[in-house]
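Chemist: the amino acid sequence is not available; the structure is as follows:
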C-alpha cells in the first residue's frame, strides 16, 4: 500500500462517495458498488479490506437513523448473530479458495426469487410462517456471501421483502446485520494478519467520504413512498444480479 498514485486516491474517494449515495438511497448497496470498482484498481481482497471501515460506519449510521430503532433491532437481532457466524466462515473461505463462483450462485438465487411470481405453485409464504428458521438460513447465507464476495445484502432483501416489513425497519435490520458481520470480518482478518495499520489509515478517510454520500442518499430516500421504495428495491435486485454475472465473467476471463 506504499507510494500509491494520487489518481488512485482520487478515484477511491469518488468510488466510496458513489457507494454511500447508493446505500443511502436504497438502504443497502455500498459494498456491491464500491468493492468491484476498487477491485479494478487493486484486487478483490484488498478492496474488501479497504471498505471495512466505510462499511462499518455506513451500516452503523443507517442502523441508528430514523427513530424506533430499538424495536426494529430487538425483533431481528438473531439474524445479525447468524450473519456474524456466516461472515467468519466466509472470510476464512475467502483466504483459502476462489470465491468468484459464489457470484453466479447469488445472481441465480436473486433471479429465481424475482421471477417466482410466474410460477403459480411456488409459495414463498414459508418465510413468514417460519420467521426464525428462515431468518437463520438467510442470515447465515448472507454472512457467508458477505465474507466471500462482500455482497450479502440481496439475500437479506429477499427475506425482508417477503416479511413485508416497513422500509425503515428493513433498512435498520439489514444494517444491524451488516454492522455486526463486518466487525466480525475485520476481527477475523486482523487475527489472520491481513488487516494492518496501513490499510486502516487508508480506510478511515474513505469512511468519512462514504458518510457524506450516505447522507445525500438518505435525503433522497426520505421523499419516496413505501410502495415505490419496495419497487425500487426489486429493480435494484435485478441490477445487482446483472452486475454479479458481469463481475463473474470479468474475473473468470481475466484469469
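Modeler: Arrived safely, thanks for sending. Since we're looking at a predicted model, the values are computed, not measured.
Chemist: can we go C-alpha only for contacts and neighbour counts from here?
Modeler: OK.
Chemist: check which helices and strands the biggest helix by length in the chain sits against.
Modeler: Secondary structure assigned by DSSP state H gives helix 226-254 as the longest helix of the chain. Contacts defined by 3 or more C-alpha pairs under 8 Å, 6 or more residues apart in numbering; DSSP states H and E place helix 226-254 against helix 6-26, helix 101-114, helix 153-163, helix 167-192.
Chemist: alongside the first one, take a look at this:
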C-alpha cells in the first residue's frame, strides 16, 4: 500500500499532469509516460494501479474528442476484445509475480515505440490476413499492456500496416486501452490489490488530468508537431534508460 503524504500527492500530481498533456497532444500515451515515472519511486504493480482510473478517464475523453465514437467502437470491438483477453493474462501474471524485471520489459516497450516512430516497419501480411493479424496484434498488445501498462508499440505497428488514418489510430488505441483498463481494474479488485489509499490518490488527480488533457488538445493544433515529437522522443528515451539503470544498476 502506498503511503499518502504531501510529497506523494505532489509527485503523483506532477507526473499525471505531464502524462495527460502528452496524451492530449498526440492522442494516446498517458500510461506510457505515467507508468515508468511512477515506477521510478515504487514497484510496477503499484504504478499500474495508480494509473487505472485516470487512464480510463483519459481514454473515454480522447475517444469522445475524436468523434464518431459508435462507428469506431463497432469497427474496433474485435481488436479490443483480443486486447482485453491478453491484458487479463498479463495482469494476472503481474499480480502473481510482481517482478521488478517487468520494469526492463517496460523500458524495452518504450524503446520499441521510439524505433517504430523512427523507422519504416513493413509487414505486408497484415493487409493480406486481416483477421489473423488483428488476433495476433490485439492479443500481444493486451499481454504487454497487462504486464507493463504499455500497448502503444504493438498497436502502432498494426495501425500503420493496416493503413489506418491518424484519427482512426487514436480511436483504436484508446478503445483497446479502455478495454484493457476495465479488465485490469476488475482483476486488481478481485485480488484485493486496489487498496483505499491508491483509490483516494488516483481519484483526487482526475481534475488535474482533465485540465492537462484539454491543454494538450489545444497545443496539438498550434505547435509544430515535428519539434514537439522530437522533445518527447528524447524524454522517453531518457526515461527508459532510467528504468534499466534502476533494475540493473
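Modeler: Done, it's in. The shown structure was predicted, so the numbers you read here are calculated from the model rather than taken from an experiment.
Chemist: tabulate the helices and strands packed on helix 226-254 of the first structure in TSV, adding columns for mean neighbour count.
Modeler: Putting those into TSV (neighbours: other C-alpha atoms under 10 Å) gives the following:
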stretch	mean neighbour count
helix 6-26	21
helix 101-114	17
helix 153-163	21
helix 167-192	22
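Chemist: residue 242 of the first structure is nearest to which of the ones you listed?
Modeler: helix 101-114 (7.3 Å; C-alpha to C-alpha).
Chemist: which residue is nearest the centroid of the first structure?
Modeler: Centroid check for the first structure by C-alpha atoms, centre = their mean gives residue 153 as the closest residue, at 4.1 Å.
Chemist: look up how far residue 30 of the second structure lies from the alignment partner in the second structure of that residue.
Modeler: Using TM-score structural alignment as the criterion, residue 153 of the first structure maps onto residue 152 of the second structure. Applying C-alpha to C-alpha, to the nearest Å, the value for residue 152 of the second structure to residue 30 of the second structure is 10 Å.
Chemist: could you do residue 136 of the second structure as well?
Modeler: 24 Å.
Chemist: out of these two, which sits in the busier spot?
Modeler: Using other C-alpha atoms under 10 Å, the more surrounded residue of residue 136 of the second structure and residue 30 is residue 30, with 29 against 18.
Chemist: for the equivalent of that one over in the first structure, which non-adjacent residue is closest in space?
Modeler: Counting by TM-score structural alignment, residue 30 of the second structure lines up with residue 30 in the first structure. Nearest residue to residue 30 of the first structure, sequence neighbours excluded (C-alpha to C-alpha, 6 or more residues apart in numbering): residue 19, at 4.4 Å.
Chemist: isn't residue 102 of the first structure up against residue 149?
Modeler: Yes: using C-alpha atoms under 8 Å, residue 102 of the first structure is in contact with residue 149, at 7.3 Å.
Chemist: re earlier: any chance of TSV for the helices and strands packed on helix 226-254 of the first structure, columns distance to residue 81 of the first structure?
Modeler: As requested, these are exported to TSV (distance: least, C-alpha to C-alpha, whole Å):
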stretch	distance to residue 81 of the first structure
helix 6-26	22
helix 101-114	21
helix 153-163	13
helix 167-192	7
